[in-house]
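Visitor: Pasting the sequence and the predicted coordinates here, then a few questions.
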Amino acid sequence: MTNNGDEVAQDESMCDAGESTNAYFDSYSHFGNFPLSFFSRIHESMCFSFGICYRRCNLPTGISSLFCAKAGASHVYAVTQWIKSDVITVLKGKIEEIELSIPKVDVIISEWMGYFLLFENMLDSVLYARNKWLVDGGGVLPDKASLFLTAIEDSEYKENKIEFWNSVYGFDMSCIKKKAMMEPLVDTVDPKLITMDISKMSSGDASFTAPFKLVAQRNDYIHALVAYFDVSFTMCHKLLGFSTGPKSRATHWKQTVMYLEDVLTICEGETITGSMSVSYNNKKNPRDVDIKLSYSLDGQHSKISRTQHYKMR
């Protein structure tokens, strides 16, 4: 994994999320554009996409398996359901428990990404399958993912979500504010924190600590930091991929908002520096994510250095 934390501070267009009613699969149009020459080399492929959904229906539809078959794969092993095809063998169960009728496959395709890229993700399962079933020289698609971090001014939403607890129908419930602050908001909002190369990762590598540096492009307030991710298919002869960023077509991953305890007053050119650590410490659910965010600003109007903790459960 490599880190490239650098610039940020969005322009005003990034504050406006726009409508999020786009059909879910609109952001997957690139799947249908896989070059046939790529799949003509594939004899056996393996696809698993738990929780692929269309609009509000959470169904493991196996759409990526159908795309593989349509694009020319001679046979597809799909860990899913709802599939009927002569070239697709459906396997039901956990990746770590199922067995294939063949020793190896040529490519593994999986929609393993979760909210914040790593929340409830299937990356460990992908790495397990790669080590057990992938032929030498085979690949995992998508094979690279980048996590980005930016800053937003969001006083109205923060007032509604956090300051609301100061007076709930006349009752002081401010003790709940700290708990509310620890829960990142998964929402749609209007740069690179870390890049993961799946081909070079091992189980457990999803935990990381990465530095970041955010440079303000205008005078404004900062209420929260926002994370989103891009994924790419670099093994194809034509680079393919998609983004969950605020300027791209909306996906069900949206973006992840982490509110700051302090309202930062920042001037153009001033810099927020810090680091983000991601770990998995919940023994009851190993796919839950703990986030540690440390940030500092030594500016004209704000001088602050703080560490905050967030939990995605």
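Guide: Yes, it's here.
Visitor: alpha carbons only for contacts and neighbour counts from here, please
Guide: Will do.
Visitor: Helix, strand, or coil at the nearest residue to residue 176 once chain neighbours are set aside?
Guide: Among residues not flanking residue 176 along the chain, residue 165 sits closest, at 6.6 Å (Cα to Cα, 6 or more residues apart in numbering). In three-state terms, and counting by DSSP: H, G, I helix; E, B strand; the rest coil, residue 165 is helix.
Visitor: surely residue 165 meets residue 177?
Guide: Yes - at 6.1 Å, residue 165 and residue 177 qualify as touching, with contact defined as Cα atoms under 8 Å.
Visitor: okay, those two: which has more neighbours?
Guide: Of the pair residue 165 and residue 177, residue 165 is the one with more neighbours under other Cα atoms under 10 Å, namely 20 against 16.
Visitor: how near is that one to residue 156?
Guide: Between residue 165 and residue 156 the computed distance is 14 Å (Cα to Cα, to the nearest Å).
Visitor: repeat for residue 254
Guide: Applying Cα to Cα to residue 254 and residue 156 gives a distance of 19 Å.
Visitor: do residue 62 as well
Guide: Here residue 62 is placed at a distance of 40 Å from residue 156 (Cα to Cα).
Visitor: And for residue 313?
Guide: For residue 313 relative to residue 156 (Cα to Cα), the value is 25 Å.
Visitor: this is the other structure I want to compare:
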Amino acid sequence: METGNRDTGVRAPVDKDVDFANYFCTYAFLYHQKEMLSDRVRMDAYFNAVFKNPHHFRNKVVLDVGTGSGILAIWCAQAGARRVYAVEATKMSEHARELIKANNVDDIIEVIEGSMEDVALPEKVDVIISEWMGYFLLRESMFDSVICARDRWLKPDGVMYPSHARMWIGPIRSGLSEQKLIDLESAMSDWHYFVDETERQYGVNMSVLTKPFHEENEKYYLKTSLWSNLHPNQVIGAPAIIKEIDCLTATIDEIREVIAKFSLRINLDRTRLSGFAGWFDVHFRGSDQNPAATQVELNTAPSEDNPTHWGQQMFLLHPPIRVNDGDDVSISFSMSRSKQNHRLMDVEFTYELHQPSGKRHPPITSKFYIE
């Protein structure tokens, strides 16, 4: 559900209506939908999940949460669904209606424009399908709407597509860590020149603003996570699962904050730990009482051949740490929703290096923002 570049400037608190408008406006454009529709990993996973499990769709009632262009709803209809309710909060609903009609399934699919929290359906559903995942899985908080839909409209024996999700973190190396420090230094050098010139030309000393300017730029260059499609050889140790979600039973309280303690073993000698990368996978397994005939996985891990528009989120350390094969990095991790905007995330790592010799390095805490 996520793509494109992000505005990483400092945000002021926003009210619910403004947040709604800012969040959904992007998804109202076809160029954005096209980028998601061009993601072969994404498309193949959902396509195979639907058409390799026809027993979940044949003669069933389906709810598509955040239908976008309507393609998931179309696939459900083509797989034999009796009725599909395709809910979309933006004017993309108009394009979805046109596409659904052009593909001759408008007698099966009803497009409903509105937020999932406000929509009323005429019946309970057998399946909820949604592509709700954001950067590092939970950015955007769209899963809240899926949980709301599940609790209100899914039958007791119904299934979720996807049914399960996992969050991963791995140790990485990257030259961007040094580059971001250089970028910060360049921004501050430019600021100091600006301060000198302003006083010389106009007689006003701006230096009282140097500290807040540095804080803004430090957040932008050093503390904001970066989107990347990493090469697998940039991962320098075994990744760890930090959160597992059962979409059939998960609650909003469960996903509002993610807390984990884990250890990452370095498996490359004489390298640098430049930071950590986060990614996710989701699975289409059905439920215990109504399992999938063919289980399907959608994986956003670093890949040479199968990158996704989600990529990975990089949390870079400044400076990087020298590490060797066999070193362990013990980590306390937390991720919670930003107080300024609940769709964004605040992240904290406290990490400590342990070497096979028994030497331990003092723990370090770094804070980041997923914007």
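Guide: Thanks, I have the structure now. Bear in mind that the values here come from a model prediction, so they are computed numbers and not experimental data.
Visitor: neighbours around residue 287 of structure 1, how many?
Guide: As a burial measure, residue 287 of structure 1 scores 21 neighbours (other Cα under 10 Å).
Visitor: How about the one 3 residues further on?
Guide: A total of 20 residues lie near residue 290 of structure 1 under the criterion other Cα under 10 Å.
Visitor: Same question for residue 22 of structure 2.
Guide: 12.
Visitor: So what does it match up with in structure 1?
Guide: Using TM-score structural alignment, residue 22 of structure 2 has no partner in structure 1.
Visitor: Tell me, how many residues neighbour the equivalent of residue 313 of structure 2 over in structure 1?
Guide: Aligned by TM-score structural alignment, residue 313 of structure 2 pairs with residue 256 of structure 1. Residue 256 of structure 1: 22 surrounding residues under other Cα under 10 Å.
Visitor: Could you check how far residue 256 of structure 1 is from residue 74 of structure 1?
Guide: Residue 256 of structure 1 is 39 Å from residue 74 of structure 1, where distance means Cα to Cα.
Visitor: Please identify the buried residues of stretch 201-220 of structure 1?
Guide: Residues of stretch 201-220 of structure 1 classed as buried by neighbour count (16 or more other Cα atoms under 10 Å): 206, 209-217.
Visitor: Make TSV out of those and add secondary structure and distance to residue 144 of structure 1.
Guide: Listed next are the buried residues of stretch 201-220 of structure 1 as TSV, based on DSSP: H, G, I helix; E, B strand; the rest coil; distance: Cα to Cα, whole Å:
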residue	secondary structure	distance to residue 144 of structure 1
206	coil	13
209	strand	18
210	strand	17
211	strand	19
212	strand	20
213	strand	22
214	strand	23
215	strand	26
216	coil	28
217	coil	29
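Visitor: And these, which two are furthest apart?
Guide: Spatially, the most separated pair among the buried residues of stretch 201-220 of structure 1 is 206 and 217, at 31.2 Å (Cα to Cα).
Visitor: Chain neighbours aside, what residue packs nearest to the spatially most central residue of structure 2?
Guide: In structure 2, the centroid-proximal residue (Cα atoms, centre = their mean) is residue 135; its distance is 1.8 Å. Spatial nearest neighbour of residue 135 of structure 2, chain neighbours left out: residue 310 (5.7 Å); criterion: Cα to Cα, 6+ apart.
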